[in-house]
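Peer 1: okay, sequence plus prediction incoming.
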Amino acid sequence: MDISAEDVLAVHQLYGRQSHAIDSGRAADWAATFTADGEFHSPSYPDPAIGAAELTAFAERFHAGCVDSGEVLRHVVSTVEVIPGGPDTLTSRAYLQIVGTPTGEASRLHRLTTVVDDLVRTPAGWRIDRRVVLRDD
């Protein structure tokens, strides 16, 4: 099954919206890039966030930690591979770098990870149904 250029572009746009939302503290907007019962699993955090309320709370805590530390964090998604699934599903693999810049200091790489997303086409466009983050330690 081929993937349309329109769908690949839509996945890239989804990742752009998601990165800008979490970096700017728009927690509900970040959570809205997932399905209503979407899942976020990462070895960097003790428990997964599942569902809109938990996803929003996770993003709120993440951004509050950045504000408290005085560091600006940026999520940089690259090397995106979109793999066909069923008629309204895709899988995506991408590298995610989290870069931090403390006030008045040089930027540094916090983490380099791989994200593996199960994506679902919804009436609002592509959304992440399940994200698994793999750390490159």
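Peer 2: That came through fine.

Peer 1: from here on, contacts and neighbour counts on C-alpha atoms
Peer 2: Noted.

Peer 1: how about the strands in this structure?
Peer 2: 34-41, 49-50, 71-84, 89-102, 108-122, 125-135 (DSSP state E).

Peer 1: which outside residues touch the shortest one?
Peer 2: It stands for strand 49-50. 37-41, 55, 58 (Cα atoms under 8 Å, 6 or more residues apart in numbering).

Peer 1: one more structure, for comparison:
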Amino acid sequence: MTVNAELYAEVQQFYANQMRLLDNLKIEDYAATFTPDGWIEHAHRNERAEGRATMIAGMYAALPRYKGVVVRHWYDHLVIEPSDGDSLKVSYYTLVTRVDKEGHVVFEPTFTVDDVLVRINGVLHTKSRYIVKDTPTD
């Protein structure tokens, strides 16, 4: 199914706003971009956070890892598929960078992410996020 340019741009804008919240450590605001029962699963760590409160607690626990660095999440190659009702399945690649005070850049591993987005009062929210670390298949 073809996705029109308006919807594609809306989804890109959603992610741009969502990741700026995360990168600027506005954790509660970032969590609010998820549905109240939303979840994030990091398959490579066998770790799943269900609900906003659990997400927030996990992000605060991870803050020491990001002390003294600027973190940026880079998303690209979005594939958007309309799904049940008004939901969207979105698959994309992501790269995370960390820059220290001297300007040295560290690249995190790349990931493939599968989201389900839903509308609440006309506004997109993430219902689920499934994150897989990219690893070669021999």
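Peer 2: All right, it came through fine. Just so we're clear, the structure is a prediction, and the values are computed from it rather than from any experiment.

Peer 1: only the buried subset of the contacts of strand 49-50 of structure 1, as a ChimeraX command please.
Peer 2: Per 16 or more other Cα atoms under 10 Å, the buried members of these correspond to this ChimeraX selection:
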select :38,39,40,41,55,58
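
Peer 1: before we move on, the earlier item: with distance to residue 27 of structure 1 added, can I get the strands of structure 1 in JSON lines?
Peer 2: Converted to JSON lines, the strands of structure 1 look like this (distance: least, Cα to Cα, whole Å):
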{"stretch": "strand 34-41", "distance to residue 27 of structure 1": "12"}
{"stretch": "strand 49-50", "distance to residue 27 of structure 1": "13"}
{"stretch": "strand 71-84", "distance to residue 27 of structure 1": "14"}
{"stretch": "strand 89-102", "distance to residue 27 of structure 1": "17"}
{"stretch": "strand 108-122", "distance to residue 27 of structure 1": "19"}
{"stretch": "strand 125-135", "distance to residue 27 of structure 1": "15"}
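
Peer 1: can you tell which of those strands is closest to residue 63 of structure 1?
Peer 2: For residue 63 of structure 1, the closest of the strands of structure 1 is strand 71-84, at 8.7 Å, according to Cα to Cα.

Peer 1: what's the offset of stretch 52-70 of structure 1 from the middle of its chain?
Peer 2: Averaging C-alpha positions (Cα atoms, centre = their mean, to the nearest Å) puts stretch 52-70 of structure 1 13 Å from its chain's average.
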